[in-house]
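[1] Okay, predicted coordinates and the sequence, questions at the end:
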Amino acid sequence: MSAVQPGYAPPTRPDQVGSGRRRQRWLVVAAVVWAVLLAGLTWWSVRNDPPTVKEQRSLDQAGPVVDRAIGELSAAVGAAGVPALLPDRLERDCRVTPLERGTALERGIEVATAGGDARDVLRRVADRLPSEWRAGVSSFDGEPLLRADAGDFVAVEGRPGGPGRVLLTAATGCRPVGAGYRAPAADAAGESAALARALGRWGGATGAVQVLTAPCPGGGTARTARAEAAAPADQRLAAAFGAGAAPVVDSVDRYARPGDPAVLAERVDERVRVAVTTSCPS
């Protein structure tokens, strides 16, 4: 037996050198196989698994979900009031993560009611929404609040918007922009013509006509044409809209009449804002 000199490692035998090299090769092979397997699982998951957080869905993917939700809400309003689609709202430069900026989309419907209990209106809407949305009405800060889940992390809410008014919204929350949001387009010639006739009483629209649309659950589209005109305070709003169904609201400053199309008008200072709407079938 040979002695080992202190301070020196013992010599490596030839069989130990070969064993170490084989172990290193197997470790490299195992690492490569694991990387390939992980990449394959990631590829499959992206294409087949549902998103687990809203940050995995960009705005161009979530936007159509919001549009369909507005169509469902339009159909759910039914006879609960007189609806009109609202212009979409985009909040840019919100925070998706502390390091990533994004954009949030919100679309809505205003519903004119005859007054009374907004909670009852919200319950009637909630009862008509798809069952998978799990819609319900609770209380928040002493006021009724409708909440529902339209899928793909799109939140639906409804709340009082003032006397005789309920607001229904669908929102994405902050998302990566992706290709961005494109509002659905549709022909609203009938609604625009009815709007022009009404505003003609006050000299015509003072600005551009906004046309807003949303796809209906059973096909077709909900459509709203909106504009405003200068209107003296001593002229009643109802006179601009002729004969039709009995109005839900008929006051000096507000007028709402159901029908096909429905009419919603509101005076703000010396201007009147008018929305003419064809809703989704209920």
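    Noted; the coordinates are in hand.

[2] use CA for all of it now, contacts and neighbours both
    OK.

[3] Check which residues of stretch 106-123 are buried.
    Neighbour-count burial for stretch 106-123 flags 106-114, 118-119, 121-123 (criterion: 16 or more other CA atoms under 10 Å).

[4] what's the closest non-adjacent residue to residue 77?
    Taking CA to CA, 6 or more residues apart in numbering as the measure, residue 77 lies nearest to residue 125, with 5.5 Å between them; neighbours along the chain are not counted.

[5] ok, that neighbour to residue 38 distance?
    Counting by CA to CA, to the nearest Å, the gap from residue 125 to residue 38 is 46 Å.

[6] Okay, one more to line up with it:
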Amino acid sequence: MTTLPTVIGIAGATGLVTGLGALPVFVRGRVSHRTYDAALGLAAGLMVAASVFGLILPGTEEGSLEAVLFGLLVGGTGLLAGNRLIPHLHARYRGWRAEGGATRADAAGMVGKGTATGADGSDGSDDSDGDDGRAAILDAALRRALLVGGAITLHNAPEGLAIGVAFASGLEEVALVLAVVIGLQNVPDGFAFAIPMADTGMGNLRVLAYTALSGTIPQVLAATVGFSLVSLSTGLFPVAAGFAAGAMLAVVFREMIPSSHGHGHSDAATAAFLVGFVLLVVVDAVVVV
């Protein structure tokens, strides 16, 4: 039986791989929109295949189909509800999209050097205000950090949950497949996060660090929760697996596929999606065998 520290270590390593996706920011002048869309397509293909082969099918083998489908619907609708209720910012190739109560000003504030700017290009503060002006800028920066963190948590938590659930249920092979695939998926996922973050004027090393943490923290916390809950009752695995799969599928169809289309590179994104799906099948076959 895998222990919780081992699960935390594996989830942490999987999350840290997200930082590799930030490496292109060091040469971001040569990163094309086609590459960005293809990276999202690749990640989407990996996540869809992982949801099916790593969660839904093992869930039906360990329990009833009804339990898995119930968890899937709850996980998917829960993710959609979170998108509406939790204020957050979603990263786009050349900007940010405000959702769930976040404002356009929050998204606009990610332009420049991470400070909210006015129509005249000022940072919205008055030098005569002194400490009050600086405090307002810090408050705005903190709000944006929380908004971005909300989006990251919504996106990455289901992946960590899937790893924890699989390990807690004694399905080490399934859990390892998920860990490998989620690690692969985290690279283009980190790329998608890092490019707009770099466009705020943030230093490359900070972008690299924040991108790595964006995958590590939510996945470790979610893996811990998933492992702890299912350890209490192994009968929860079918529902928990369906829940994680539903949330991951909702992320793919709600965020990743739309973000990879509409820019003239749909074919590249679709081809990358197919490559990602096939790659997961190969990884699954190799690890299980």
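    Right, received. Where do you want to start? Because the structure is a prediction, the values reported are computed rather than measured.

[7] Please state their TM-score.
    In this superposition the chains share a TM-score of 0.21, using TM-score structural alignment, normalised by the length of the first structure; 101 aligned residues with a CA RMSD of 5.9 Å.

[8] quick one: the nearest residue to residue 157 of the first structure once chain neighbours are set aside from residue 169 of the first structure, how far?
    Residue nearest to residue 157 of the first structure in three dimensions, not counting chain neighbours: residue 147, with 4.6 Å by CA to CA, 6+ apart. Distance check for residue 147 of the first structure against residue 169 of the first structure: by CA to CA, it reads 10 Å.

[9] Now for these two: what residues contact both?
    Taking CA atoms under 8 Å, 6 or more residues apart in numbering as the criterion, residue 147 of the first structure and residue 169 both touch 156, 157, 158.

[10] Which of these fall in strands?
    Using DSSP state E, 156, 157, 158 are the members of those that sit in strands.

[11] top of these by neighbour count?
    Ranked by the number of neighbours (other CA atoms under 10 Å), those place residue 158 first, at 28 neighbours.

[12] you'd agree that residue is up against residue 171?
    No - counting by CA atoms under 8 Å, residue 158 of the first structure sits too far from residue 171 to count as a contact (11.5 Å).

[13] Run a quick neighbour tally on the residue nearest to residue 77 of the first structure.
    By other CA under 10 Å, 25 other residues sit near residue 125 of the first structure.

[14] Now name the helix or strand holding it.
    helix 118-128 (DSSP states H and E).

[15] In TSV: the ones in strands among the shared contacts of residue 147 and residue 169 of the first structure, plus distance to residue 59 of the first structure.
    Below are those laid out as TSV (distance: CA to CA, whole Å):
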residue	distance to residue 59 of the first structure
156	16
157	19
158	22
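
[16] I'd like to know which of those residues is nearest to residue 77 of the first structure.
    Of all these, the one sitting nearest residue 77 of the first structure is residue 158; the distance, using CA to CA, is 11.3 Å.

[17] which ones are touching that closest one?
    Here residue 158 of the first structure is in contact with 122, 145, 146, 147, 166, 167, 168, 169 (criterion: CA under 8 Å, 6+ apart).

[18] From residue 48 of the second structure, how far out is residue 274 of the second structure?
    Note on residue 274 of the second structure: its distance to residue 48 of the second structure, by CA to CA, is 10 Å.

[19] higher neighbour count, the two?
    When residue 274 of the second structure and residue 48 are compared on other CA under 10 Å, the one with more neighbours turns out to be residue 48, at 23 against 16.

[20] quick one, longest helix in the first structure?
    Secondary structure of the first structure read by DSSP state H shows that its longest helix is helix 14-48.

[21] who does the helix or strand following that helix touch, helix- and strand-wise?
    Per DSSP H and E, the first helix or strand lying C-terminal to helix 14-48 of the first structure is helix 59-77. For helix 59-77 of the first structure, the packing partners by 3 or more CA pairs under 8 Å, 6 or more residues apart in numbering; DSSP states H and E come out as strand 100-112, helix 118-128, strand 165-175, strand 210-215, strand 221-230.

[22] Could you dump those into CSV with distance to residue 72 of the first structure added?
    Formatted as CSV, these follow (distance: least, CA to CA, whole Å):
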stretch, distance to residue 72 of the first structure
strand 100-112, 11
helix 118-128, 9
strand 165-175, 10
strand 210-215, 8
strand 221-230, 10
